[in-house]
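**Student:** coordinates for the following, if possible.
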Amino acid sequence: MKYSIKTSFHLLFVLIALGSLLTFGSKSTLAKDTFIIGFSQATTTEPWRLLFNQEARSEAAKHPNVTLLVRNGQDSVPKQVADMEEFIARKVDAILISPKEADGLTAVVNKAFNAGIPVFVLDRDISNDHYTQFIGGDNILIGRTAGAYAVELLGGRGKAKGTIVEIWGGMKSTPAHDRHNGFWEVVSKEAGIKLLNKAEDGDWKQDKAYEIAANAMEAHDRIDVIYAHNDPMAYGAYLAASDIKREKDIAFIGIDAIPGEGVMWVHEGKLDATFLYKTPGADAIRQALMFLQGKEIDKRLTLPTQRITSKNAKDILLKHKLIKP
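**Tutor:** Purely as a prediction, here's the structure:
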């Protein structure tokens, strides 16, 4: 009888010990399944960037095991470098970064990557490929598509004639160069088309684009097309033209196609066209989680584009319930 009681106590002790181990093990496993992701955003002064942040946060909220830390680079390379250094010091599980510019952020991205932290470069590339994945639109393709539309507006291939003013985005960023190169790869084939202005940096800002457009119109009596590297700058150019009653003489082309912004301006007749530049916010969260969970991902993920004109702007706005049927 004593043997039986001792045996029972022994078995009970073993079961309690096993239970403790199993409980500890489940917590340990759970800890490995929870992730802290740092997100270094270049700025929040542009509507496209705000949508970018919103979509990243919305996707992260769908995953209870994800904590997303968002930092605003405030259009400052040193601030963005400091934000990246914070993430590295905290040893976050992954970093998302949309660089203000390529050269200034390459070193700290490489530092994070070399420290073993998966790094996802979004929208704007850096100067090398020492990162886990790049996610963004094909800006050269978007530039080519915008160029083809400009040629179409000016008479068609082989017959196009007219003048163009181009307003650059941030000239130290890769999307601006790609959007310029793609556009002029197509347009430069047309002998009848002339670029009126030198490369001028609108830094993606509406107010700066307004001034560039106003100066161009003061210098030139005839401008047929203003091509801006994003919709806020195209709209700034439109406002400058509207102020001197020249908006009906000029076609305005932008890029981004946020429904409540660029698409609405097309629908209202203020822009002639915009081209979709999808934000990588939601995709970045999904891709980072796939990688952290041991799944294979591509080195580059290219997001789709679309041309929006008066022919399809209304349908997009109806889909987003921004106008009534």
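
**Student:** from here on, just use CA atoms for contacts and neighbour counts.
**Tutor:** Fine.

**Student:** got the buried residues for stretch 27-39?
**Tutor:** Buried residues in stretch 27-39, counted by 16 or more other C-alpha atoms under 10 Å: Thr34, Phe35, Ile36, Ile37, Gly38, Phe39.

**Student:** most widely separated two among these?
**Tutor:** Thr34 and Phe39 (16.3 Å; C-alpha to C-alpha).

**Student:** just the helices in the stretch 1-150 of the chain please.
**Tutor:** With DSSP state H, counting those that start in this stretch as the criterion, the stretch 1-150 of the chain has helices at 2-32, 47-61, 77-90, 102-114, 139-153.

**Student:** want to put them side by side, so please do this one too:
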Amino acid sequence: MSDHSRRGFLSGALGIGAVAALTACTSNAAPAPGGGATAAAGGDNAEPGKPVTIGFSCPAADHGWIAAIAANARNQAGLYPDVTFEAVNPTTDIAQQIAAVDTLITKEVSALVILPNDGSQLTALGRKATDAGIPVINLDRVFDSPLAYRTWIGGDNYGMGVAAGTHIGEQLKAKGVGNPVIGEIAGIDNLPLTQARSKGFADALSSYGYSVGPRQAADFTAQGGQRVAANLLQAAPRLDALWNHDDDQGIGVLAAIQQAGRGEFLMVGGAGSANAMRAIKADNTVLKATVTYSPSMASSAVALARLVAQNRGMGDLVEKEVPTSLTLASATITKDNVDTYLPLGFES
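**Tutor:** Below you'll find the model as predicted:
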């Protein structure tokens, strides 16, 4: 769950496609006669319902992933003739985000989609909206209390770490590497998302009998990635593998690797940026794979906000209510499957 900085997306392609599928299979079909707990697949929720206004707030776009979050949300809302989309100015200032969302609460919007700068610090705001009768779709960086949101949707940070660790473990085992030195360049260490990614990575490596070696945290920026990678490479004269949590950050990481003239190890990225995928396809750097954390979640958040505000559910589920939690899967992109994912990549 992208708690601090995230990345951008190619004009919402994945988001719109992903949620087109979601909206095409939403319906409140009644249980089958005889009491069977079944629901018919239906597409009626893609049809116009009662008009609703969806408020939206996210951090300022300091790099590609966040830019894609905002673009995907707006593009998705534009698919619905029954939705008025009201976005407040993005900001990295928590007090400003609180004040901006307060204006949406005062306007009594039908639902709110909020990607908070900091989930903990905006929990009270989510609770305020909920107490005012405005359902909140908490996007990515989770609030401290489930009382502050109707539904949370985000990526699988632990799963990202597992995917990265599994790929590295498989590659090193296949090469017969004993006692490998495996580095890690994390994001911001005090964020729960970074902690979850690192735990998944360590857990996956341990299943191969491996452990994390030199580890440093950056800040999800290319500049921070370059600085931290330079330090890590200087301190580690030998590496067999390296996981970098974030592909935007990875621009700087790759620059530092190239400047150091290093190439003896394989690198795995994180998030699924288009530039990372192009490098994987070209196969001319140490970057051989990346694990996804898709900004399509913003499109899905808007689709879910619409359903909740209109008192509709997801028709391919038996339950008549939108779930309270949805976690996206993390895929591993390599040279073998990069052509499938490349059209969906976001630009760093």
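
**Student:** TM value for the aligned chains?
**Tutor:** Scored against TM-score structural alignment, normalised by the length of the first structure, the superposed chains reach a TM-score of 0.80; 286 aligned residues with a C-alpha RMSD of 2.4 Å.

**Student:** okay if I get the buried residues of stretch 27-39 of the first structure as JSON lines plus distance to Ala60 of the first structure?
**Tutor:** Listed next are the buried residues of stretch 27-39 of the first structure as JSON lines, based on distance: C-alpha to C-alpha, whole Å:
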{"residue": "Thr34", "distance to Ala60 of the first structure": "12"}
{"residue": "Phe35", "distance to Ala60 of the first structure": "11"}
{"residue": "Ile36", "distance to Ala60 of the first structure": "10"}
{"residue": "Ile37", "distance to Ala60 of the first structure": "9"}
{"residue": "Gly38", "distance to Ala60 of the first structure": "11"}
{"residue": "Phe39", "distance to Ala60 of the first structure": "11"}
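
**Student:** now, among these, which is nearest to Leu239 of the first structure?
**Tutor:** Phe39 (34.1 Å).

**Student:** ok, the closest one touching Ile95?
**Tutor:** Yes: here Phe39 of the first structure reaches Ile95: they are 5.8 Å apart, a contact under C-alpha atoms under 8 Å.

**Student:** and the strands in the stretch 101-250 of the first structure, which stretches?
**Tutor:** 119-122, 133-137, 161-167, 192-195, 225-228 (DSSP state E, counting those that start in this stretch).

**Student:** which residue sits closest to Ile188 of the second structure, ignoring its sequence neighbours?
**Tutor:** Asp219 (5.1 Å; C-alpha to C-alpha, 6 or more residues apart in numbering).

**Student:** tell me the residue in the first structure aligned with the one you found.
**Tutor:** Using TM-score structural alignment, the equivalent of Asp219 of the second structure in the first structure is Asp203.

**Student:** for its match, what are its contacts?
**Tutor:** For Asp203 of the first structure, the contact set (C-alpha atoms under 8 Å, 6 or more residues apart in numbering) comprises Trp168, Gly169, Gly170, Met171.

**Student:** go on, Ile188 of the second structure?
**Tutor:** His4, Thr194, Ala217, Ala218, Asp219, Phe220.

**Student:** measure the second one to Asn157 of the second structure for me?
**Tutor:** What that stands for is Thr194 of the second structure. Using C-alpha to C-alpha, to the nearest Å, Thr194 of the second structure is found at 8 Å from Asn157 of the second structure.

**Student:** more neighbours, the two?
**Tutor:** More crowded of Thr194 of the second structure and Asn157, by other C-alpha atoms under 10 Å: Asn157, with 30 against 23.

**Student:** what residue of the first structure matches up with the more buried one?
**Tutor:** Match for Asn157 of the second structure (TM-score structural alignment): Asn139.

**Student:** got it, and Ala61 of the second structure?
**Tutor:** Aligned partner of Ala61 of the second structure by TM-score structural alignment: Thr44.

**Student:** again, but for Ala87 of the second structure
**Tutor:** Using TM-score structural alignment, Ala87 of the second structure lines up with Val70 in the first structure.

**Student:** look up the closest residue to its match, ignoring the ones flanking it.
**Tutor:** Phe39 (4.7 Å).

**Student:** Ser26 of the first structure: neighbouring residues, count only.
**Tutor:** Around Ser26 of the first structure there are 12 residues (other C-alpha under 10 Å).

**Student:** which ones are touching it?
**Tutor:** Ser26 of the first structure makes no contacts at all, as judged by C-alpha under 8 Å, 6+ apart.

**Student:** with the one 10 residues further on instead?
**Tutor:** Applying C-alpha under 8 Å, 6+ apart to Ile36 of the first structure gives the contacts Val66, Thr67, Leu68, Leu69, Val92, Asp93, Ala94.

**Student:** likewise for Tyr208 of the second structure?
**Tutor:** Shown in contact with Tyr208 of the second structure (C-alpha under 8 Å, 6+ apart): Gly169, Lys173.

**Student:** any idea how far Arg197 of the second structure is from it?
**Tutor:** Distance from Tyr208 of the second structure to Arg197 of the second structure, by C-alpha to C-alpha: 18 Å.
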